[in-house]
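S.K.: my questions are about this predicted structure, shown below with the sequence.
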Amino acid sequence: ETCAEIATQWDVGPHVALGLGEARGGGRKKAAILADVCESLIGAVFVDGGFAAAEAVVLKAWGERITAGAEPARDAKTAVQEWAQSRALAPPRYEEVERSGPAHAPHFVMRVTLDGFEPEVGAASSKRAAEQAAAQAFLARWAAT
């Protein structure tokens, strides 16, 4: 998420070479692609200029986030996993319930199941994001219990 935000700040989207289908599908604005580009740029700086150069880029881009000292946010899937472990439960299971839409703009519905609890579902344009949405729904319903 943060890498995608940084890539957006750097305005790299218009400079990314994409296939015609991905370009038409809004690939230059997709968070996953922007995050990958950000990571690649940092890697290129490291290869070309070494650790100090890469560190300087990271500190400049992430400086405020780093100095804020905020505890890193756990993603919802990790939170569900930890919640289950703290109760000696089996790990959560994620499964695809539905996939629709064209290949360039899919829509996924994923379900999270944890023994002894009603399953929850989440929907998004990627499996990973739909799993996160399902995990967030699970936490909203069950984590307070």
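M.R.: Nice, thanks for sending it over.
S.K.: for the rest of this, base every contact and every neighbour count on C-alpha atoms.
M.R.: Noted.
S.K.: the lengthiest helix in the chain: which residues count as buried?
M.R.: In the chain, assigned by DSSP state H, the helix with the most residues is helix 31-67. Buried residues in helix 31-67, counted by 16 or more other CA atoms under 10 Å: 31, 33-35, 37-39, 41-42, 45-46, 54, 57, 61.
S.K.: show me the two of these that sit farthest apart.
M.R.: Using CA to CA, the pair of the buried residues of helix 31-67 lying farthest apart is A31 and F46, separated by 22.5 Å.
S.K.: ok, so of the buried residues of helix 31-67, who is nearest G116?
M.R.: Nearest to G116 among the buried residues of helix 31-67, with distances taken as CA to CA, is A31, at 34.8 Å.
S.K.: against that first model, consider the following:
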Amino acid sequence: MGGVSAKSARAALMRALGHEFADPGLLERALTHSSIANRARPDNQRLEFLGDRVLGLVIAEALLTEDKNAAEGLIAPRFNALVRKETCAAIATHVGIGEALILGRSEAQTGGRRKTALLGDAMEAVIAAVYRDAGMEKARAVILRLWADYIAGAEEDARDAKTRLQELAQARGEALPVYKVVNRRGPDHKPVFTIEVRLESGGTASAEASSKRDAEQQAARRLLEEISSDD
């Protein structure tokens, strides 16, 4: 942990969450990755499952409250932008979950504390731990405080590059953009994907990133930029 003790990392996390656990064991379980779990120390997967549902309910309610007249078709992409793994991971990083994660040696040595999937899952597990420890109102308060800036910008976040490219294709009367993995390299724990996006009209662009989703977003953004410069 680079000199940061497990105890101090968890204390810092609780301060960032704004919640002191009555049952510290819940937080420990929420931070335990499967790479170190055993019968005596269960991993955080069951809590992650529950936290995903708690987060979804709170975010759905918040979006409906914020825009009382929005149709489901407008709410859905905003919701997806707020609960996706990348958003959860970004918030997990902000509150210090990475430093507090309990990982096996191999996972820790291969950058587990910075992996989007691990951080996102742990964030959801921590939400469930708060819910189990103090109830729904406390979990709601924690979520709304940590997600406040993201909720405020949800409409812009929802209109990501892939969404804008899809809307452009539809406006032109074309089929939806097609994304294709044209290359994958690197070890399993640190892959690099090259994605190509193609429009029915013939426009193409490609990009590479450590996740398919990021590569797709970058490829869509490049194609939008090319179309804009041509116009």
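M.R.: Looks like it came in fine. This is a predicted model, so every value here is computed, not measured.
S.K.: please state their TM-score.
M.R.: The TM-score (TM-score structural alignment, normalised by the length of the first structure) is 0.83; 143 aligned residues with a CA RMSD of 2.2 Å.
S.K.: what about the helices in the second structure?
M.R.: 6-17, 24-30, 45-66, 72-83, 85-95, 97-100, 105-109, 116-134, 136-146, 148-152, 154-158, 161-171, 212-230.
S.K.: out of these, which gets nearest to N183 of the second structure?
M.R.: Of all the helices of the second structure, helix 212-230 comes closest under CA to CA, at 10.7 Å.
S.K.: ok, and what's touching the closest one?
M.R.: Helix 212-230 of the second structure is contacted from outside by 160-162, 165, 179, 193-197, 203-209, using CA atoms under 8 Å, 6 or more residues apart in numbering.
S.K.: write the PyMOL selection for whichever of these are buried.
M.R.: To isolate the buried ones among the contacts of helix 212-230 of the second structure in PyMOL, judged by 16+ other CA under 10 Å, type:
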select buried, resi 161+162+165+179+193+194+195+196+197+204+205+206+207+208+209
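S.K.: that older thread, and the helices of the second structure as JSON lines, adding distance to D188 of the second structure?
M.R.: What follows is these, written out as JSON lines (distance: least, CA to CA, whole Å):
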{"stretch": "helix 6-17", "distance to D188 of the second structure": "28"}
{"stretch": "helix 24-30", "distance to D188 of the second structure": "25"}
{"stretch": "helix 45-66", "distance to D188 of the second structure": "21"}
{"stretch": "helix 72-83", "distance to D188 of the second structure": "25"}
{"stretch": "helix 85-95", "distance to D188 of the second structure": "19"}
{"stretch": "helix 97-100", "distance to D188 of the second structure": "20"}
{"stretch": "helix 105-109", "distance to D188 of the second structure": "12"}
{"stretch": "helix 116-134", "distance to D188 of the second structure": "14"}
{"stretch": "helix 136-146", "distance to D188 of the second structure": "32"}
{"stretch": "helix 148-152", "distance to D188 of the second structure": "31"}
{"stretch": "helix 154-158", "distance to D188 of the second structure": "29"}
{"stretch": "helix 161-171", "distance to D188 of the second structure": "26"}
{"stretch": "helix 212-230", "distance to D188 of the second structure": "13"}
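S.K.: out of the ones you listed, which comes closest to R184 of the second structure?
M.R.: helix 212-230 (9.7 Å).
S.K.: any buried residues in the closest one, and which?
M.R.: K212, D214, A215, E216, Q217, Q218, A219, A220, R221, R222, L223, L224.
S.K.: out of those residues, who's nearest V83 of the second structure?
M.R.: For those, the nearest to V83 of the second structure is D214 (15.9 Å; CA to CA).
S.K.: what is the neighbour count of the counterpart of H107 of the first structure in the second structure?
M.R.: In the second structure, the residue paired with H107 of the first structure according to TM-score structural alignment is V192. Using other CA atoms under 10 Å, V192 of the second structure is surrounded by 18 other residues.
S.K.: follow-up on the earlier one: so which of the helices of the second structure is nearest P187 of the second structure?
M.R.: helix 105-109 (13.6 Å).
S.K.: what's the average distance of the closest one to the first structure?
M.R.: Once the two are superposed, helix 105-109 of the second structure sits an average of 3.2 Å from its aligned residues in the first structure (mean CA distance after the TM-score superposition for the first structure).
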